[in-house]
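Student: using only what follows, build the 3D model:
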Amino acid sequence: MSAPERIPPRSVTALDLLAKGELTVKGRVREASNAVLYCSVAYDGEEAHCVYKPIAGERPLWDFPDGTLAQREVAAYEISEATGWGLVPPTVLRDGPYGEGMVQLWIEADPSADGLLALVEDEEPGDGWKAVGFADVGEGRTALLVHADDNRLRRLAVLDAVINNGDRKGGHLLPTADGHLYAIDHGVTFNVDDKLRTLLWGWAGEPLSAEAVEVLGALAASLADGGRLAKRLAELLTPAEVGAVRSRVTVLLAASRHPQPSGAWPAIPWPPV
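Tutor: I've put the predicted structure just below:
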């Protein structure tokens, strides 16, 4: 599973390829908690690799309705696209060899990319880093968990706040050779209750960037009744969940600050990677 992804040319869009192409299962990602299949997809002379997560392979969760994780992954892509930041790889909902599921373009992370997360033994994060908190590293020792003070991560922190991501781990961050950052695994999102768990708390309580405020304003307009994004999300989420997205955007705009941990829910996912 080491072949690089191939973004199809404009004659066949990535979404067309994923939605209409013939899926061939090549293997399974064993580390995943749900069924995650590595596939090739071919359409109209173009081919790429992708991830296919059939709904039939989803494990039940106590706090999410059964059989809804694939739709949440697609909804996260739709909001990512609406921001203009392109943080989530092209993602569709379609039928496949094991029934309906989420299909997402495979992204090959650049192994030579600079690290975005680290554990340091100092009390302060140092230049270019933001502190998340202290972590137990065994034998009675702690280390400071930090993430890069990187605008790509800051954008992702805003996206995660909007979609109420309950599981933003380090392994979900995929920097590519061209400098882009993608984020994956968005099944545990869009809960109506506050579930935000993330490693990207470094900006907690800080003012939002002017860019983020502008993007959130555009999201609010598109989420209004009759808006394009509101209509699309209504195909994937419950009315209560769409309303909760609308409310989160409104709250973020009113505060004009990155959210802080609520204290009602573990702030950092486990395991963190």
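Student: from now on I want contacts and neighbour counts done on CA atoms only, so please keep to that.
Tutor: OK.
Student: and the longest helix seen in the chain, which residues are buried?
Tutor: When every helix of the chain is counted residue by residue (DSSP state H), the longest turns out to be helix 239-255. The neighbour-count check on helix 239-255 (16 or more other Cα atoms under 10 Å) flags 241-250, 252-253 as buried.
Student: let's compare: structure for the following, please.
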Amino acid sequence: MPASERIPAERLTLPLELLAHGELTVRGRIREASNAVLFCTVAQDGATADCVYKPVAGERPLWDFPEGNLARREVAAYEISEALGWRLIPPTVLRDGPYGDGMVQLWIEPDPEARLLALVDGDEAGDGWKAVGPAEVGDGRTALLVHADDTRLRRLAVLDAVINNGDRKGGHLLPAAGGRLYGIDHGVTFHVEDKLRTLLWGWAGEPLTAEALDALEGLRAALAEGGELAERLGRLLTPAEVEAVRARVAGLRAGGVHPEPSGEWPPIPWPPV
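Tutor: Got it, this is the predicted structure:
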């Protein structure tokens, strides 16, 4: 293999090894992000991949989350995604980098033709879509915000309920080549209080699928005290946060339905996209 040959994400067989131990080179900054987000390449043994590096030192303090903790939450979200078996989050590691410890995640190039969100006139979502709610579109007008009635999005809605995602925006959905869907930006997660804010409310109150219930049962077993997943999460989250994950999994399994907005917290993040 020629030196420094870039390997597409879908062909990487050991992305975690490359992300964790490869040489990290900063190429630029993604300026739209509220925290420091750096576009990088990572190279090892002739293989090179694009990635995102979010140093802890570049995190903007949040009043309701511990300072310097968002990177660990991103890695914890990846661990939960893997345990569910759905692989909805790109490979993600915690490591040292040019600006200190931070989260490093494989870069995913989105499919520009995929449509997961839309604004429609009227009060009905239409075939193949699920309603989220009204959205302002300017000049005092509103339209109905809808998301695709898509199995991949439904899995992501379950994952968000487990990790208590407080910031599932449209821009955090990455449909990729080959029919894959990834979610990114999971720093605002795992709070012990209900913080769920998402665009994926289309299944609220509906029964969970048999697939979701099976995945949650597997996750429940993996979260048992003394298990490998519980130990890894214990290095990333507080004991109370790990216990809150167990409680949310148990609640979802017992209730058997997708969660609904609590009414105590804005249900949709701002800006939504």
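Student: just checking, what packs against the longest helix of the first structure?
Tutor: Here helix 239-255 of the first structure touches helix 151-163, helix 210-223, helix 228-234, going by 3 or more Cα pairs under 8 Å, 6 or more residues apart in numbering; DSSP states H and E.
Student: W107 of the second structure contacts V42, correct?
Tutor: No - applying Cα atoms under 8 Å as the test, W107 of the second structure and V42 come out as separate, 10.5 Å apart.
Student: out of the helices and strands packed on helix 239-255 of the first structure, deepest packed?
Tutor: helix 151-163 (a mean of 21; mean count of other Cα atoms under 10 Å).
Student: which other helices and strands does that one contact?
Tutor: Applying 3+ Cα pairs under 8 Å, 6+ apart, we find helix 151-163 of the first structure packed against helix 69-83, helix 239-255.
Student: how close does the last one sit to the second structure?
Tutor: Meaning helix 239-255 of the first structure. For helix 239-255 of the first structure, the mean deviation from the second structure after alignment is 0.3 Å (mean Cα distance after the TM-score superposition for the first structure).
Student: and the shortest one, by the same measure?
Tutor: In the superposition with the second structure, the average deviation recorded for helix 69-83 of the first structure is 0.3 Å (mean Cα distance after the TM-score superposition for the first structure).
Student: helices and strands around that helix, which ones?
Tutor: Other elements packing on helix 69-83 of the first structure under the criterion 3+ Cα pairs under 8 Å, 6+ apart are strand 91-94, strand 101-105, helix 151-163, helix 210-223, helix 228-234.
Student: overlap in contacts, W107 and V42 of the second structure.
Tutor: A shared contact of W107 of the second structure and V42, defined by Cα atoms under 8 Å, 6 or more residues apart in numbering, is any residue touching both; here these are 49-51.
Student: return the subset of these lying in strands.
Tutor: Among the shared contacts of W107 and V42 of the second structure, the members found in strands (DSSP state E) are 49-51.
Student: a markdown table for these, including distance to E5 of the second structure and neighbour count?
Tutor: Listed next are those as a markdown table, based on distance: Cα to Cα, whole Å; neighbours: other Cα atoms under 10 Å:
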| residue | distance to E5 of the second structure | neighbour count |
| --- | --- | --- |
| A49 | 9 | 23 |
| D50 | 11 | 22 |
| C51 | 15 | 24 |
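Student: hang on, the earlier thing: what sits up against the longest helix of the first structure?
Tutor: Contacts made with helix 239-255 of the first structure from outside it, assessed by Cα under 8 Å, 6+ apart, are listed as 161-163, 190-192, 213, 216-217, 219-220, 223-224, 230, 233-234, 258-259.
Student: count of neighbours near the nearest residue to L18 of the second structure once chain neighbours are set aside?
Tutor: In space, not counting the residues next to it along the chain, L18 of the second structure is nearest to Q44; the distance is 6.2 Å by Cα to Cα, 6 or more residues apart in numbering. As a burial measure, Q44 of the second structure scores 16 neighbours (other Cα atoms under 10 Å).
Student: and if you look at N191 of the first structure?
Tutor: For N191 of the first structure, the tally of surrounding residues (other Cα under 10 Å) stands at 23.
Student: aligned to it, what sits in the second structure?
Tutor: Structural correspondence for N191 of the first structure with respect to the second structure (TM-score structural alignment): H191.
Student: does its match count as helix, strand or coil?
Tutor: Secondary structure state of H191 of the second structure, per DSSP: H, G, I helix; E, B strand; the rest coil, is coil.
Student: one step back: which residues of the second structure does the longest helix of the first structure align to?
Tutor: Residues 239-255 of the second structure are where helix 239-255 of the first structure lands when matched by TM-score structural alignment.
Student: check the secondary structure at C39 of the first structure for me.
Tutor: The three-state label given to C39 of the first structure by three-state DSSP is strand.
Student: E5 of the first structure versus that one, what's the distance?
Tutor: Between C39 of the first structure and E5 of the first structure the computed distance is 11 Å (Cα to Cα, to the nearest Å).
Student: same drill for those two, tell me which one is more crowded.
Tutor: When C39 of the first structure and E5 are compared for neighbours, C39 comes out ahead with 23 against 15, by other Cα under 10 Å.
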